[in-house]
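Engineer: mind looking at a prediction? Sequence and model below.
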Amino acid sequence: MRRYENRQLSWATSLCLTSPAVAVADACITKEKDVEKLIPWVFQYSDTAEEDCTMSWPEVEYKFRHFFDEVSSYCAELKGQESSGTGVASVLRASETVTLLTKNWKVSEREYFKHFIRWQGVMLGMLMKTIYFSLGIKTQDPNIQFALLGLKLKYVIGGKQFIARAEGAATVDGLPIISYTGWFRKQTWSEFLGETLSVMLGQLAKNLSMQTGGAGSREQEVFVIGFHGLYLHIARGLFTASMISRVHSKGCSENEVFELKFTQGYNLCSKKDWLEATRALSRLYRYLLSGKAKVGAIQAYMQRGPDTTDA
């Protein structure tokens, strides 16, 4: 058995940039009316959302108003800064060796940006909640709820416990199905990937807790969303059953490789990017609710069926 005596674990990661359709796997075909439901007032009259866009936003047009009050300020704060880049596309490399910390928030300089990171979590929560309620899928089982900031997710590699902290999540039965990650200025690409992977592993462990029976672990998908600079992205990881079992008990091999898939980056203050981002996120929701997703919380619900004890 390989032993890990220090507080860090290195893992080689294979990376690629994908289209939204690939990133959400075999998502159900979403009708354009989904996207039409998600067009905010500001993009009915402009191709960009400026920092003061909510000043003239009609009170009756409440959908996304509070979100754009936040995200337009976020975009304005980062606009023109070199660190804002063009999202993951600006720094993506074919492969990278990342380090997993026993506590993913224990990164140099991260504490200094904790309020900035929490701000992202608040925005992501507002965005995902508004999209969910706007699509008219709230009555569709399973019911999705939303966890608060600072969600701690424990996982084990080779008998050693790690803890990841997500900046919130969409959940089913209290288990995360889409977690939110944080980004901060001066964060290295390797640190960003370590953050993403650690949250994925924590979400995976939570969902594996729902697997029952003697068949062992099953292949699992993990989805997270987050910002990198100005740009929002969706990331997907696929964990095979053999990898789950082996890494949990024995740890990573010397040449362990795990593939992450990212969508392009979306600037949510651009109408064009907004339409593409909301199309991808609505498809992700519909895919998860279709019952086809390899996500433990969803699979357990579909096998169990709705709880009728209170009916």
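Structural biologist: Looks like it came in fine.
Engineer: drop to CA atoms for contacts and neighbour counts, all remaining ones
Structural biologist: Fine.
Engineer: what packs against the helix or strand harbouring residue 272?
Structural biologist: Under the criterion of DSSP states H and E, residue 272 resides in helix 271-289. Contacts defined by 3 or more Cα pairs under 8 Å, 6 or more residues apart in numbering; DSSP states H and E place helix 271-289 against helix 32-37, helix 114-134, strand 266-267.
Engineer: between those, which one is closest to residue 280.
Structural biologist: helix 32-37 (9.4 Å; Cα to Cα).
Engineer: what does the closest one contact?
Structural biologist: Here helix 32-37 makes contact (Cα atoms under 8 Å, 6 or more residues apart in numbering) with 134-135, 275, 278-279, 282.
Engineer: would JSON lines of those with distance to residue 21 be doable?
Structural biologist: JSON lines is the format used below for these (distance: Cα to Cα, whole Å):
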{"residue": "134", "distance to residue 21": "21"}
{"residue": "135", "distance to residue 21": "18"}
{"residue": "275", "distance to residue 21": "14"}
{"residue": "278", "distance to residue 21": "12"}
{"residue": "279", "distance to residue 21": "10"}
{"residue": "282", "distance to residue 21": "11"}
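Engineer: what is the neighbour count of the residue nearest to residue 198 when sequence neighbours are not counted?
Structural biologist: The shortest distance from residue 198 to any non-neighbouring residue, by Cα to Cα, 6 or more residues apart in numbering, is to residue 164 (5.7 Å). For residue 164, the count of nearby residues is 27 (other Cα atoms under 10 Å).
Engineer: confirm residue 164 sits in a strand?
Structural biologist: Yes - per DSSP: H, G, I helix; E, B strand; the rest coil, residue 164 lies within a strand segment.
Engineer: and the comparison structure, right after this:
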Amino acid sequence: MTELTPEQMEHMATTLEGSGQYRILRPLAPRMLADYPQSSGTRLGMFLDLETTGLSAAKDEIIEFGIVPFVYTLEGRILGCLEPFSRLREPSCPIPPQITALTGITPEMVAGQSVTPEEVAGFVAPASLIIAHNADFDRKFAERFSPVFTTKPWACSMRDVDWAAEGYEGRKLSYLGMQAGFWFDGHRATDDCQAGIAILDRELPVSGRPALSVLLENARQVRCRIWAENAPYEYKDVLRQRGYRWNDGTDGNPRAWSISLPEGDVTAELAFLSAEVFARPVDLPVTRITPWDRFSTRC
């Protein structure tokens, strides 16, 4: 049987797509730039993904760094990607079997591999923005590894776009990629970064706006975290359904349910808590959050 050329395969895929009977997933094809076209209207972003030995930033360790720089306009258009930073790192403790099963990273792959905070800091220094898919996880690990990450504003590709309102069925990278029309090998850091950038490069199906534009708009907002200290236990489900998350206090913040909201929504939320949860006027702690502190242990 004669092997098909890429052009022939693409013609077949286009024909199937055009029939309306099939949906085609193409392999992720990153758009690469030879260099950074610096101008007053462009910025350098970096999409970061970490693979770790576990979920606790306090005790688990990074085993893979993936950082992909990309150039974008202030309006939220992505021009392309630059060469990535991709490094494995041998942890001080064995990689749990479930992590190897999830990531494909084996003890043999990381044996003797290292990366220093100085190397990472040097690569990240030019970035105007760091993006991660679930930045609440990645930022805490990253800041523990190198203080350079405390000096950068962060955004989250999972939370800073309302994917459900745009017709997407889930927020996982693999789901978003499939609905955007491509597939990729997930759970390796650089692949996840390239997928995240490609998703942000798409126009959203409902609003018609570039996904990165929406992310930037939301990430630039000043937000506040309300700490519902001493909320009655019987209201825990009400708070959870409203978007509150439990903090156990080990990070130095209050041991309480909390929620992050745009600054303009704080007064209404405090009124809700007083009327519906505490049944009395309450003076609750409120932390102001800038993009430089979002997703960190500082808030």
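Structural biologist: Okay, I see it. From a predicted model like this one, the values you see are computed outputs, not experimental measurements.
Engineer: TM-score for the pair, please.
Structural biologist: The TM-score (TM-score structural alignment, normalised by the length of the second structure) is 0.25; 121 aligned residues with a Cα RMSD of 6.1 Å.
Engineer: about what we covered before: ok, then the element right after the helix holding residue 272 of the first structure?
Structural biologist: Sequence-wise, the next helix or strand downstream of helix 271-289 of the first structure (DSSP H and E) is helix 296-304.
Engineer: list the buried residues for that next one?
Structural biologist: Applying a neighbour-count criterion of 16 or more other Cα atoms under 10 Å, one finds 296-302 buried in helix 296-304 of the first structure.
Engineer: break down the stretch 51-200 of the second structure into its strands, ranges please.
Structural biologist: Shown for the stretch 51-200 of the second structure, the strands assigned by DSSP state E, counting those that start in this stretch span residues 62-73, 78-81, 85-88, 129-132, 154-156, 182-183.
Engineer: show me what the longest one is packed up against.
Structural biologist: Under the contact criterion of 3+ Cα pairs under 8 Å, 6+ apart, strand 62-73 of the second structure touches strand 42-52, strand 78-81, strand 85-88, helix 189-200.
Engineer: out of those, nearest to residue 101 of the second structure?
Structural biologist: With Cα to Cα as the measure, strand 42-52 is the member of these nearest residue 101 of the second structure (12.2 Å).
Engineer: let me know the angle separating the closest one from strand 62-73.
Structural biologist: Put simply, strand 42-52 of the second structure runs at 160 degrees to strand 62-73, going by axes from the mean of the first three to the mean of the last three Cα atoms, to 10 degrees.
Engineer: what about the helices in the stretch 101-250 of the second structure?
Structural biologist: For the stretch 101-250 of the second structure, the helices defined by DSSP state H, counting those that start in this stretch occupy 107-110, 117-124, 135-145, 173-180, 189-200, 211-219, 236-242.
Engineer: for the last one, which outside residues touch it?
Structural biologist: Outside of helix 236-242 of the second structure, the residues within contact range by Cα under 8 Å, 6+ apart are 245, 257.
Engineer: still on that earlier bit, okay if I get the helices of the stretch 101-250 of the second structure as JSON lines plus distance to residue 286 of the second structure?
Structural biologist: Below are the helices of the stretch 101-250 of the second structure laid out as JSON lines (distance: least, Cα to Cα, whole Å):
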{"stretch": "helix 107-110", "distance to residue 286 of the second structure": "43"}
{"stretch": "helix 117-124", "distance to residue 286 of the second structure": "31"}
{"stretch": "helix 135-145", "distance to residue 286 of the second structure": "19"}
{"stretch": "helix 173-180", "distance to residue 286 of the second structure": "32"}
{"stretch": "helix 189-200", "distance to residue 286 of the second structure": "31"}
{"stretch": "helix 211-219", "distance to residue 286 of the second structure": "19"}
{"stretch": "helix 236-242", "distance to residue 286 of the second structure": "16"}
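Engineer: just these: most buried one?
Structural biologist: Of all the helices of the stretch 101-250 of the second structure, helix 189-200 carries the top mean neighbour count, a mean of 24, counting by mean count of other Cα atoms under 10 Å.
Engineer: so what secondary structure elements neighbour it?
Structural biologist: Using 3+ Cα pairs under 8 Å, 6+ apart, the elements in contact with helix 189-200 of the second structure are strand 42-52, strand 62-73, strand 85-88, helix 173-180, helix 211-219.
Engineer: could I get the ones you listed as CSV with distance to residue 124 of the second structure?
Structural biologist: Below are these laid out as CSV (distance: least, Cα to Cα, whole Å):
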stretch, distance to residue 124 of the second structure
strand 42-52, 8
strand 62-73, 8
strand 85-88, 9
helix 173-180, 23
helix 211-219, 19
